[in-house]
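Visitor: Provided below are the primary sequence and the corresponding predicted coordinates.
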Amino acid sequence: MGEHELREEAERHLRALAGEGARLRDDQWSAISALVVERRRALVVQRTGWGKSAVYFIATALLRARGAGPTVIVSPLLALMRNQIAAAARAGVHAATINSANVEEWDSVHEAVGRGEIDVLLVSPERLNNPDFRDHVLPRLAGSAGLVVVDEAHCISDWGHDFRPDYRRLRTLLGELPEGVPVLATTATANARVTRDVAEQLGGDALVLRGPLERESLHLSVVRHDSPERRLAWLADTLHDLRGSGIVYTLTVAAAHEVAAFLRDRGHEVAAYSGQTDPAERLAAEQALLDNKIKALVATSALGMGFDKPDLGFVVHVGAPQSPVAYYQQVGRAGRGVERAEVILLPGPEDRDIWAYFASLAFPPEPVVRQALDALAAGPLSTAALETRVDLSRGRLEMMLKVLDVDGAVRRVRGGWESTGRPWHYDAERYARVAAERSAEQRAMLDYIATRDCREEFLRRHLDDPGAVPCGRCDNCKGDHRAAEASADSVRAAELRLRRPGVDIDPRRQWPAGLKELGLSGRVQAAAPGRALGRLTDIGWGNRLRQLLAPGTPDGPIPGDLFEAVVKVLSAWDWDDRPVAVASLPSATRPELIRSLAARLSEVGRLTHLGELAYTAGPPGRQHNSAQRVRALHHTLTVPFDAQVPGPVLLVDDRVDTGWTLTVAAALLRKAGAPEVLPLTLATTT
């Protein structure tokens, strides 16, 4: 078959996928031809909505018709997988997926692949290193695949805004493919550095097809407010005027729930969405937005890559993402199938604090990494057991192990990890360069907020788009900036919502593994459910609390407004038995703050003031994981008073992070005679 006949066949598949009026773009055909005819590796960097998925579905149909094996698509999100399966069906391609949400279907999917009934198999990058999948399924797939697709390929590069360690395992997969198996990598958000990095990982002769990133439907604007209350009130007022349905992005899970609750109070049909939302609820929320049954999803970045709603009318950000590239990717969800879509950024003063927190989760320093490698050198360990030997939080420990796995220093096995014994180099220079790149991206985001030039051109230049020119549509180009005023009624309602005190503190229920020698194992029977005034990540009390607890803020007595709010928390506390006494934890940084809070609560509530717990040798240094923290507290924290009282004891502290300090303190108070312990803090980080 000649090139003309092959293209005609490709065009027929496109019409089945996208409608009778659809025609292949030149770069779409170039990519398809490279994959099907030349069996090459290709990287396609094109704007959202350009039709990258059409390339791999059409290439799959053509390759399968010529006897090739199934296509394996590595896809990062469940939402993306669901959309791709539906799109594949329209193209006459039978797709299936293996992911964490359909474990019960894995065996039948594997069998269908073996029988040749599956044209496309979608897998998550995390699945690539599941021991059973990696050792038994992946070799068969690699040997029989007709095409391998890496979707959202910017995740491969640690220079990218959304680097994921699991994606780096693809280098191993690509290296094990038989000669002549084509590979396609696709992304909408890769600057020149990320493009070079991904192309190098594909192979030196990879075809790179990069197009302009202009989105003619997007109308970008920035609206600044002098308080979170006015920002939220403005959003509630403006949402009525925005056409269609859309997405309201927030930077944290707490903010997503706070904003969604307020918008519902103001009469809007919205739902909160985050990575912590139950999978069934996430699916239902996505469908409600797709069906225009709700005005908006109030979401974290968990609703991002691959969510496909062509008529999405707006994207609003309550808080700025930490890079222009990440921002442009998220706003690219809007306006794919409508002539005009509103893109509005509502920056806040807390944005930089949240960026700093995410930056603190970077790759650990070399001594900590060596500590983990030395521990694994003695034999395989579960993640929980390794946590007792390495001072990292569970999340950072797992991220570090994934990187070490990709680097060949450790290997995931059933039940945990083992050392490979291979030499490993800590690339401090590269980690420092990546950290510097992240800082530069954050500064660029602040520049975007402040710029008086074209906003779309600014974003496209940060993606190294050579065709970037003024858009003529954004608020700066048109000189038409949105007014920041909000109705007095909405402002009052927002103030009441954001100043509503009280957040639950869930008690720890299980002691960390590996502490049996301390007599700590199994269920915890110490603290009852507690309360905090607010979350540090909230857009209401969070701003006030972050300022109070910031390292440079001097220690002092509890401010009057905060004490009044704490009293309201206590008044609304639905406890079984009213507390009869109050005790406080010793604070190395805020001793006067906590002592004054306990003393005033004792006076106002007529509670017995038991005093302050103590450290036998000074407070322990900061530990980052549960086992290390509990071990240190067990050896140093004491109760220097008699806690035998006829009712519950309020246990006061300035903030709760992991919850282990409150848990150990509560256990000690119970041992000293307290019948029940009710934790009370000013702030919580969760």
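Guide: Thanks, I have it. Since the model is a prediction, treat every value here as computed from it, not as a measurement. Numbers count the residues shown, from 1 in each chain.

Visitor: alpha carbons only for contacts and neighbour counts from here, please
Guide: Will do.

Visitor: show me where the stretch 501-650 of the chain has strands.
Guide: 503-505, 530-535, 581-584, 608-612, 614-615, 637-638, 649-656 (DSSP state E, counting those that start in this stretch).

Visitor: need these in CSV (columns: distance to M400 and mean neighbour count).
Guide: Below are these laid out as CSV (distance: least, Cα to Cα, whole Å; neighbours: other Cα atoms under 10 Å):
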stretch, distance to M400, mean neighbour count
strand 503-505, 29, 19
strand 530-535, 28, 26
strand 581-584, 36, 27
strand 608-612, 38, 20
strand 614-615, 32, 18
strand 637-638, 31, 20
strand 649-656, 25, 24
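
Visitor: I'd like these laid out as TSV, including distance to R193.
Guide: Formatted as TSV, these follow (distance: least, Cα to Cα, whole Å):
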stretch	distance to R193
strand 503-505	43
strand 530-535	37
strand 581-584	52
strand 608-612	55
strand 614-615	51
strand 637-638	50
strand 649-656	40
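
Visitor: and for D241, the neighbour number?
Guide: By other Cα atoms under 10 Å, 8 other residues sit near D241.

Visitor: list the buried residues in the longest helix belonging to the chain.
Guide: Identified as the longest helix of the chain according to DSSP state H is helix 428-450. By 16 or more other Cα atoms under 10 Å, the buried positions in helix 428-450 come out as 431, 434-435, 437-439, 441-442, 444-446, 448-449.

Visitor: could you do stretch 285-297 as well?
Guide: 285-286, 288-290, 292, 294-297.

Visitor: show me where the stretch 101-250 of the chain has helices.
Guide: 106-114, 131-132, 138-144, 170-175, 192-202, 228-239 (DSSP state H, counting those that start in this stretch).

Visitor: put this next to the previous one:
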Amino acid sequence: MSDRWNDEPPPDWESLPPDPFDDEPEDRFEAMAPEPAARAVPAPRSVARGADGLAEEALAILRDLTGRPDANFHDGQFEAIEALVAHHRRALVVQRTGWGKSAVYFISALLQRRAGAGPALIVSPLLALMRDQVAAAERAGVRAAAINSANVTEWADIERQLDRDTVDVLFVSPERLVNPKFRAEQLPRLVATAGLLVIDEAHCISDWGHDFRPDYRRIRSLIAELPGGVPILATTATANQRVVDDVAEQLGAGGHEVFTLRGSLARDSLRLGVLDLGTQWRRLAWLRQHLADLPGSGIVYCLTVAAAEDTAAMLATAGHRVLAYTGRTDPADRLVAEDALKRNEVKALVATSALGMGFDKPDLGFVVHLGAPSSPVAYYQQVGRAGRATASADVLLLPGIEDREIWHFFATNAMPTQAKADAVLGALEAEGKPLSLAALEARVDIRRGQLELLLKVLAVEGAVQAVQGGWTVTGAPWVYDAERYERIAAARVAEQDAMVAYENLSAPACRMVFLTGELDDPDTTPCGRCDTCTTPWYATEVSTESLADAQASLDRVGVPIAPRAQWPTGLDRVGVSADGKPVRGKIIPGEQVAEGRVIARLTDLGHGNALRALFANDEGGRPLDAEVPADLAQACLRVLKEWGWATRPVAVIWIPSLDRPRLVESLATGIAQAGRLRLLGPLEVSPGSPPPAEQTNSVYRVRDLWQRFRVPDAMAAEIRALGGPVLLIDDLIDSRWTLTIAGRLLRRAGAGGVLPLALASIA
């Protein structure tokens, strides 16, 4: 380009004075591999096998399952099998990753089938892991199938196999337990004929578990519906005593005794370490310089999608074979990435928690964290991916200064509030008929992701139910348990403090003992391998070259912001109309804004740090408001210079801000001055227009903004006279509805195009 954006900004512009943080909740449920061909069910055998006969038969299945003629049970494995098969007990198994919990339930399921029982029902969120387990199950003659949200086209075939009694193990995702069709058509038969119920990753049942999921709480009622004598197995590798007690209480509903088998959780193969490098670019520089030195292939975990994608891009540019793996990764691409890591075709996957419990690579050589998870238990679970079938694996944590604010964001969005619960129940009661999610969203001021979570919580607590056509109230009494949620929130804060304590651990304390101690493991024997038991085993230096390259990668600016193209459903219900007609469907092309730009996302590395500081509040909780800092001013001009628009803008207009008026005006004024553009001023705020709510869904956001702004007559005349596109300036982009509605007004006033520009976006 050859225009003013290539020049240095004028002196007065140069001299300006100085978490959701992740994606939508992850969809971890993926289709299983094709089921093997049906075979005849073995003739029923008597359950009353002798202990020696049962042990011999179980060992034979284990050796088929592992493909090793010399395989033997780990301590406790046969005891769990015997409790389930010989005594039909309810068992809770808490054992470290790699101990062989899946072998217990596969062997028990097949032994039950041979005794004439029905198929085992396994509730699990780990369908990615099941792809690996199916192949092993086939070797032992276990016929496995799955019913989940990702393989709907296979359901009819699986139903026929169930009718023919040719399924030994049926996996279901926890979400199926609240699906009306599944509950009505499949679940009663499965419950009536089940030979075994397995609850995998059972810590998800508990409010206190590090990965609590509302759908899992349905299992309590599922247990109550089982016929007498059906054995139940719950398994997990990450449960402290509080979680163990909670899960055992749920398993023992009805007065049943629970057989609890708990082993040592220490992992002899893991070599733990913490390296605090301070700044983000030093962490990236260390990783860029030393990734190749880590053993084998592994995982680099990041706390946010943006961090994972940016880190993967930086490492790839530096010549490392890596792939990103996040909640934004297409399901097909996830499979490709998983396979590439398993075949050691990449050095690492750079991932969020989307690559969690469901991934199995026994020879994984290392796990590195750029930023810490919010609890030692969650950290233990993630690092447990490494070293399952190797003598040694390296685990390194590179904590970040931004970790606590990310933890806080996730924590504050995880639990429902009474006001939101009351709003949902009130809307459903008032309607008197089922409401779809979209229809309910138009009636309550709650964002889609939070609304889905809240409905799940209310469903498992019996206040609402999913039916054909949407959601309805059940009529059952329901009281918001404020005390319980306060206790959970306090527990989460304690977990965060414990994670910080782990980071700051020093000799003679042992990192492995600290982690397993958080899981209430009584074994306090030091590991003798971590960086506090010995000396740091990892390199600590960062070269000047790596630092420069990392800083350059973080200095990237300019994130595209896609324009809104569709109005949200339900605007007619909240009184939004245009020219006497309801507003619905696609936004008229002539009233749309163009693709916009921000310097960076608040979740980004690099400029994300400065932007988070800029949009922080003071100690009293009030927004800070100042002119644009010089470094961000320069970054903004770089964004404009590299934009590549078809037609250069002719004027600058800004959206008036309630919280940061000085910031927005200085940004607009500086841009106009630097680009020699007409500064047309701010849009007007309609008299008496109330400020829009901060936390709101799309329907209510549009409603609140629809009449809020107007284009002054003098501004409209200048827009028509100039005839070209205008830059529309804002400070922070969240839902994009403010820019969409303000831009529509400017297009209707005659603007040849509207180019939105803001300092940052939420995500």
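Guide: It's in. In this text, all values refer to a predicted model and were calculated from it rather than measured experimentally.

Visitor: and the TM-score between them?
Guide: The pair, once superposed, lands on a TM-score of 0.98 when counted by TM-score structural alignment, normalised by the length of the first structure; 686 aligned residues with a Cα RMSD of 1.3 Å.

Visitor: hmm, back to that, what does the longest helix of the first structure contact?
Guide: Helix 428-450 of the first structure is contacted from outside by 158-159, 161, 222, 320-324, 347, 355, 359, 362-363, 366, 455, 458-459, using Cα atoms under 8 Å, 6 or more residues apart in numbering.

Visitor: which part of the second structure lines up with that helix?
Guide: Aligned using TM-score structural alignment, helix 428-450 of the first structure spans residues 482-504 in the second structure.

Visitor: can you check stretch 585-595 of the first structure too?
Guide: So stretch 585-595 of the first structure sits over residues 655-665 in the second structure, by TM-score structural alignment.

Visitor: can you give me the buried ones in that stretch?
Guide: Result for stretch 655-665 of the second structure [16+ other Cα under 10 Å]: buried residues 655-657, 660-665.

Visitor: same question, stretch 315-324 of the second structure
Guide: 315, 320-324.

Visitor: could those go into JSON lines alongside secondary structure and distance to A635 of the second structure?
Guide: Output for those, formatted as JSON lines (DSSP: H, G, I helix; E, B strand; the rest coil; distance: Cα to Cα, whole Å):
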{"residue": "L315", "secondary structure": "helix", "distance to A635 of the second structure": "23"}
{"residue": "H320", "secondary structure": "coil", "distance to A635 of the second structure": "28"}
{"residue": "R321", "secondary structure": "coil", "distance to A635 of the second structure": "30"}
{"residue": "V322", "secondary structure": "strand", "distance to A635 of the second structure": "28"}
{"residue": "L323", "secondary structure": "strand", "distance to A635 of the second structure": "28"}
{"residue": "A324", "secondary structure": "strand", "distance to A635 of the second structure": "26"}
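
Visitor: show the end-to-end separation of stretch 609-623 of the second structure, please.
Guide: Start-to-end span of stretch 609-623 of the second structure (Cα to Cα, to the nearest Å) is 17 Å.

Visitor: for it, what is the distance to the chain centroid?
Guide: Distance of stretch 609-623 of the second structure from the chain centroid (Cα atoms, centre = their mean, to the nearest Å) equals 25 Å.

Visitor: same question, stretch 691-710 of the second structure
Guide: For stretch 691-710 of the second structure - counting by Cα atoms, centre = their mean - the centre lies 27 Å from the chain centre.

Visitor: now stretch 516-525 of the first structure
Guide: 32 Å.

Visitor: got it, and stretch 368-380 of the first structure?
Guide: 28 Å.

Visitor: can you check stretch 483-494 of the first structure too?
Guide: Distance, stretch centre to chain centre, for stretch 483-494 of the first structure: 30 Å (Cα atoms, centre = their mean).

Visitor: so which bits of that stretch are buried?
Guide: 484, 486, 490-491, 493-494.

Visitor: among these, which one lies nearest to A409 of the first structure?
Guide: Taking Cα to Cα as the measure, A409 of the first structure sits nearest to A494 out of those, at 51.7 Å.

Visitor: gap between the closest one and R482 of the first structure?
Guide: Distance, A494 of the first structure to R482 of the first structure, by Cα to Cα: 20 Å.

Visitor: that older thread, for the buried residues of stretch 285-297 of the first structure, give me a markdown table that also has secondary structure.
Guide: A markdown table is the format used below for these (DSSP: H, G, I helix; E, B strand; the rest coil):
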| residue | secondary structure |
| --- | --- |
| A285 | helix |
| E286 | helix |
| A288 | helix |
| L289 | helix |
| L290 | helix |
| N292 | coil |
| I294 | coil |
| K295 | coil |
| A296 | strand |
| L297 | strand |
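
Visitor: distance to H136 of the first structure added to the residues you listed, as CSV?
Guide: Output for those, formatted as CSV (distance: Cα to Cα, whole Å):
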residue, distance to H136 of the first structure
A285, 36
E286, 34
A288, 39
L289, 39
L290, 38
N292, 43
I294, 44
K295, 45
A296, 43
L297, 40
